[in-house]
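> the following block contains a protein sequence and its predicted model.
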Amino acid sequence: MAHRLVKTLAAAIAVTGLSIGAAQAAGGSAKELKDVEFSHSGPFGTYDRHAVQRGFQVYKEVCSACHGMEYVAYRNLTEIGFSEDQVKAIAAEYTVTDGPNNDGDMFDRPARPSDKFPSPFPNPQAAAASNGGVAPPDLSLMTKARPNGDAYVYSLLTGYGEKDAEGHELTCPEGTYVNPYFVSGHCIAMAPPIDDDLVEYADGTAATKSQIASDVSAFMAWAAEPKMEERKQMGVKVILFLIFLSVLLYLAKKRIWGRLH
């Protein structure tokens, strides 16, 4: 657990916000996040399985070229509505390194449902070398790296080229892109990753940029907290129990203290 928290904090500090690398930018805080509502928001919210599945498709076809999700296993996809056969087929599309074998050698094999999502790079050094000197952050816990992380991901993905909070045009050095929602300044090295019709959704949903951003944000929120629904359900049960207990204690207090009057 401690190792996981250290890695999460390091990712948040080094490359917060889906960037492949941030250029040094002029001062100024990030623009206020867009007001976007997700089905999992609020104390009674639940994940929209269809949206999360679409978000996984976006991650698989777009984001996974640069970003890994080392804390998510293929078998976890059954929690968002995929069947076991579908999960096996999805996993088999990937190759993972295993071993050593009886000869002491490592070998490649098709991934199994028990395997974690593989990194697109063999090691952090290779990832950094392929992306301007900074390794792309792992996305497993990205929405937990800052408050309201799902809205941050959505705002970042849809905020390229926008003006700042005061309506001023922004400029960035060559090789970087204007994004006023980026937490490390308004210049980000990651090129705009999504656009209209970038993917063709399996369920026929219109793949607008806004829809794509919303779906992948929902998927990343689920990946970061897959047990959120269970936590909320437990919270409701605890609150109901405390209310019931409070009523019992009040009635007991009246009965006991009433005898003294």
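Structure's in. What do you need? Residues are numbered from 1 along each chain as shown.

> C-alpha only now, for contacts and for neighbours.
Will do.

> where do the strands sit along the stretch 1-150 of the chain?
Remark: strands assigned in the stretch 1-150 of the chain by DSSP state E, counting those that start in this stretch are 95-98, 107-110.

> can you report how many residues lie near residue 46?
Residue 46 has 17 neighbours, counted by other CA atoms under 10 Å.

> contacting residues around it?
Shown here is residue 46, whose contacts under the criterion CA atoms under 8 Å, 6 or more residues apart in numbering are 39-40, 229.

> what of residue 154?
34, 213-214, 217.

> quick one on the thing from earlier: among the strands of the stretch 1-150 of the chain, which comes closest to residue 245?
Counting by CA to CA, residue 245 lies closest to strand 95-98 out of the strands of the stretch 1-150 of the chain; the figure is 52.7 Å.

> need the residues that contact the closest one.
Taking CA under 8 Å, 6+ apart as the criterion, the residues outside strand 95-98 that touch it are 106-111, 118.

> take the one below as the second:
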Amino acid sequence: MRKLVYAAISALALGSAPLLASEGGAVHDVNFSFEGPYGTYDKAQLRRGLQIFTEICSACHGMKFVPLRALGEPGGPELSPEEVREYASNLEIFDPELDDWRPRKISDNFPTVTGDGMGPDLSVMAKARAGFSGPLGTGLNQFFNGIGGPEYIYTILTSYTGEMKEEAGSLYYENHAFTRGNGWIAMPQQIYDDIVEYEDGSPTDAHALAKDVSAFLMWAAEPKLNARKQAGYIGVLMLVVLSVLLYFTNKTLWAPVKGKKKA
């Protein structure tokens, strides 16, 4: 039985590599602060990622499932209430009651971006790439290698070759990580060295920027990750305590019976 279990685990772990290749090329493993059972989001990194999303990504991508108030909640970028209100006021939303456009409030969500040439919504992009966590959703790749949605986003953003081609009146850009398009993607390269300027003096090379925005999109997909992990710690602790209590209770209940058998 032990050999069968080991064989099944090995087969599943080895089977995750072909899935990675078929879903989106060779995904690079990246060390994110939120990985593992004790990992948490890096507040400074999320703020930098928000800046990249705002200045670059938001022109073509929305995040319609993410409430703006989450920017000030614990475990996220943790902007001050004034910063959240200011950020929200710079975004507009059509109000049917007013029959006109108005500045967004913190109770509103991030905008939806639609129209020709616009990209997919990024609210759950990092979680939508769940196929990269292992075969048939077993999560082995993420368990052993930490490879998941953020790594996929990072790899796409850093795998442009600079080559382009025109096909059926549309331009495509070579990106070896995007095998669904046979290595060609409609989105042009967005992340370059020093394309944004950080106030905190953090590195602004393309790889650092890609890592920051990938971490932010992971938070957008799962803003309650830290709270979920804390709830998991408490649950495990309670199970351990319960197991100990059950063990001693069992010994106490069966002690008279075992004593009679010995006699």
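That came in fine, so what should we check first? This one's a predicted model, so the numbers in the text were calculated from it and none came from an experiment.

> about what we covered before: the strands of the stretch 1-150 of structure 1: which one's closest to residue 185 of structure 1?
The minimum distance between residue 185 of structure 1 and the strands of the stretch 1-150 of structure 1 falls on strand 95-98, with 36.7 Å, by CA to CA.

> coming back round to it: can you tell me which of the strands of the stretch 1-150 of structure 1 is most buried?
The highest mean neighbour count among those belongs to strand 95-98 (a mean of 14), with neighbours defined as mean count of other CA atoms under 10 Å.

> now it: which residue numbers in structure 2?
Alignment of strand 95-98 of structure 1 against structure 2: residues 92-95, by TM-score structural alignment.

> same question for the longest helix seen in structure 2: list its buried residues.
Taking DSSP state H as the criterion, structure 2 has its longest helix at helix 225-262. Residues 225-226, 229 are the ones in helix 225-262 of structure 2 that count as buried (16 or more other CA atoms under 10 Å).

> check stretch 84-100 of structure 1 too.
Judged by neighbour count using 16+ other CA under 10 Å, the buried positions of stretch 84-100 of structure 1 are 87-88, 90-92, 96.

> among those, which pair sits farthest apart?
Within these, 87 and 96 form the most distant pair, 15.6 Å apart (CA to CA).

> and the residue nearest the centre of structure 1, what is it in contact with?
To find the centre residue of structure 1, average its C-alpha atoms and take the closest one (CA atoms, centre = their mean): that gives residue 220, at 2.4 Å. For residue 220 of structure 1, the contacting residues are 55, 139-143, 150, by CA under 8 Å, 6+ apart.

> picking that back up, so how far is the match of strand 95-98 of structure 1 off the chain centroid?
28 Å (CA atoms, centre = their mean, to the nearest Å).

> could I get the full set of helices for the stretch 101-250 of structure 2?
125-128, 140-145, 149-157, 206-221, 225-262 (DSSP state H, counting those that start in this stretch).

> want to throw these into TSV with distance to residue 71 of structure 2?
As requested, the helices of the stretch 101-250 of structure 2 are exported to TSV (distance: least, CA to CA, whole Å):
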stretch	distance to residue 71 of structure 2
helix 125-128	18
helix 140-145	27
helix 149-157	19
helix 206-221	10
helix 225-262	14
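
> among those, which comes closest to residue 42 of structure 2?
helix 206-221 (8.6 Å).

> circling back: nearest to residue 239 of structure 1 among the contacts of residue 154 of structure 1?
residue 217 (29.4 Å).

> mind checking what the closest one lines up with in structure 2?
Residue 217 of structure 1 is assigned residue 214 in structure 2 as its aligned equivalent, the criterion being TM-score structural alignment.

> any idea how far its match is from residue 120 of structure 2?
Plainly put, residue 214 of structure 2 is 15 Å away from residue 120 of structure 2 if you go by CA to CA, to the nearest Å.

> of these two, who's got more company?
For residue 214 of structure 2 versus residue 120, neighbours defined as other CA under 10 Å are more numerous around residue 214 (28 against 14).

> list the contacts for the residue nearest to the more buried one when sequence neighbours are not counted?
In this structure, residue 214 of structure 2 finds its nearest non-sequential neighbour in residue 150, 5.1 Å apart by CA to CA, 6 or more residues apart in numbering. The contact partners of residue 150 of structure 2, by CA under 8 Å, 6+ apart, come to 126, 214-215, 217-218.

> reformat those residues as TSV; add distance to residue 252 of structure 2.
Shown next, in TSV, are these (distance: CA to CA, whole Å):
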residue	distance to residue 252 of structure 2
126	50
214	54
215	51
217	53
218	49
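
> so which pair among those is furthest apart in space?
The most widely separated members of those are 126 and 215, with 9.0 Å between them, by CA to CA.

> which of these two has more neighbours?
Using other CA under 10 Å, the more surrounded residue of residue 126 of structure 2 and residue 215 is residue 215, with 29 against 23.

> the counterpart of residue 105 of structure 2 in structure 1: neighbour count?
Residue 105 of structure 2 maps onto residue 112 in structure 1 when the alignment is built from TM-score structural alignment. Applying other CA under 10 Å, we find 20 residues neighbouring residue 112 of structure 1.

> distance of residue 112 of structure 1 relative to residue 10 of structure 1?
Spatial separation of residue 112 of structure 1 from residue 10 of structure 1 under the definition CA to CA is 29 Å.
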